[in-house]
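Participant: need a structure here:
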Amino acid sequence: MEMENEWDIILRLLVAFILGCIIGLDREKHGRSAGIRTYAAVCLGAALFTAIGEHMGDTAAASRIIANVLVGIGFLGAGIIYKNDQTNTSQGLTTAATLWCTAGIGVAVGLNMFLIAVAAALGIYFLLSLHHQKWYVKWKKKFKHENDSHTADD
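Facilitator: So this is what the prediction gives:
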């Protein structure tokens, strides 16, 4: 591998690391178990495997690597989700889903799709920060109240 190619991959890894840190920032601020380190590692790892696969020059091999990265992260996410029998609710769905999306962002970075990766990272960060926004909390309560009253009428 030429040194220029290695520097290109290192740049991709740095971008993936930064985007993963940004996504994990909201989780870290609010005391979630998956935070900056987890999201940065997922994004960085996905970018690394994708860049290596792309560098191999074999499109089929690169496609298999990307598919297996996303399946592997899906497996990780499945381990995060659990059902709370006391409250009859599921926990960890947002973490699992956003980790999976963060792997997709890493894949995009690994394929030099920087604008797509940045746009997706901003979208994920926005989604993660929604439940801390007063307007969203108010809307969600109103929406839930309207649905509860419709259920009572039935």
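
Participant: only C-alpha atoms for contact and neighbour calcs from this point on.
Facilitator: Will do.

Participant: Skip the chain neighbours and tell me the closest residue to the residue nearest the centre of the chain.
Facilitator: For the chain, the residue sitting closest to the mean C-alpha position, by CA atoms, centre = their mean, is T102 at 2.5 Å. Spatially, and ignoring its direct neighbours in sequence, T102 is nearest to C43 (5.6 Å; CA to CA, 6 or more residues apart in numbering).

Participant: To compare with the earlier structure, here is another sequence to fold:
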Amino acid sequence: MNSILNNLSHIYGDELIKIFVSVLCGSILGFEREIRGKSAGFRTLALICFGSTIFTICSYLLGVDANRDRVAANVITGVGFLGAGVIFRNNIAVSGITTAASIWISAAIGMLVGIGAYELAGVSMILSLFILYAMDYIQFWIDFRFQHRDYKIILDLSAEQLEITAHLQDLKLRCINIKVLRSGNQLIWQAQVSGRGDRLETFNNWLLNQRAISSFEW
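Facilitator: This is a model prediction of the structure:
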């Protein structure tokens, strides 16, 4: 066994290092996805990064100088299929795009390791972790301050009329694309409302307490 390992390290020393480094990089990226409970986690990203490195090594070990990029191009295509498998659409919401991008960047880092660009792979991995972890808080802050909701409010015409637009202005909420429709004894008010998340929740509570409102949704 020792002689086999010695022969492998002598013949494929650099390649073995690349393989172990790629598994390490993919595992680190996968750990961040795993602790967030995403579909592509620890083992998945480790295998993707590892596999990308193997295919990249194969591309130059084959010795075809004129078409060295052919294997790499097909790696990108294959990773695209994997990424598409984790994207789901639920009504109007789309989930899994960030996880798909993690698969994509994991394969890219694996290819960098495969060509021996360790420093560039390390910088790319650090930036990827920064985007996935640190910038999550920035995105939360942006989403909180700049939320957009499409409201559909049904009012009873026999009850006291409400100045919905005026109340939105008092809450410093922006309202666009207003549509007002009438159906029998009901008035349907539709619009896109944007602003801070806490002010939108205040607006929701105000709607709940108005007897003139039969129902609303957003």
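
Participant: picking that back up, who touches the residue nearest to the centre of structure 1 in this structure?
Facilitator: Shown in contact with T102 of structure 1 (CA atoms under 8 Å, 6 or more residues apart in numbering): 20, 23, 39, 42-43, 121.

Participant: What of I28 of structure 2?
Facilitator: F42.

Participant: what about L16 of structure 2, distance to F144 of structure 2?
Facilitator: 47 Å (CA to CA, to the nearest Å).

Participant: need the helices for structure 1, in chain order.
Facilitator: 3-29, 36-55, 59-80, 93-110, 114-129, 134-153 (DSSP state H).

Participant: okay, the shortest one sits on what stretch of structure 2?
Facilitator: The counterpart of helix 114-129 of structure 1 in structure 2, using TM-score structural alignment, spans residues 118-133.

Participant: List the buried residues in that stretch.
Facilitator: Buried residues in stretch 118-133 of structure 2, counted by 16 or more other CA atoms under 10 Å: 118, 121-122, 124-125, 128-129, 132.

Participant: which among those residues gets closest to I164 of structure 2?
Facilitator: Nearest to I164 of structure 2 among the buried residues of stretch 118-133 of structure 2, counting by CA to CA, is L132 at 39.3 Å.

Participant: if I pick that closest one, what's in contact with it?
Facilitator: By CA under 8 Å, 6+ apart, the residues touching L132 of structure 2 are E32.

Participant: if you set the cut-off to 10 Å instead, what comes out?
Facilitator: For L132 of structure 2, the contact set (CA atoms under 10 Å, 6 or more residues apart in numbering) comprises 29, 32-33, 98-99, 102, 126.

Participant: likewise I131 of structure 2?
Facilitator: Applying CA under 10 Å, 6+ apart to I131 of structure 2 gives the contacts 125, 137-138.

Participant: was I right about D8 of structure 1 contacting A51?
Facilitator: Yes: counting by CA atoms under 10 Å, D8 of structure 1 touches A51, with 9.4 Å between them.

Participant: So which of those two has more stuff around it?
Facilitator: Remark: of D8 of structure 1 and A51, A51 carries more neighbours, 27 against 14, as counted by other CA atoms under 10 Å.
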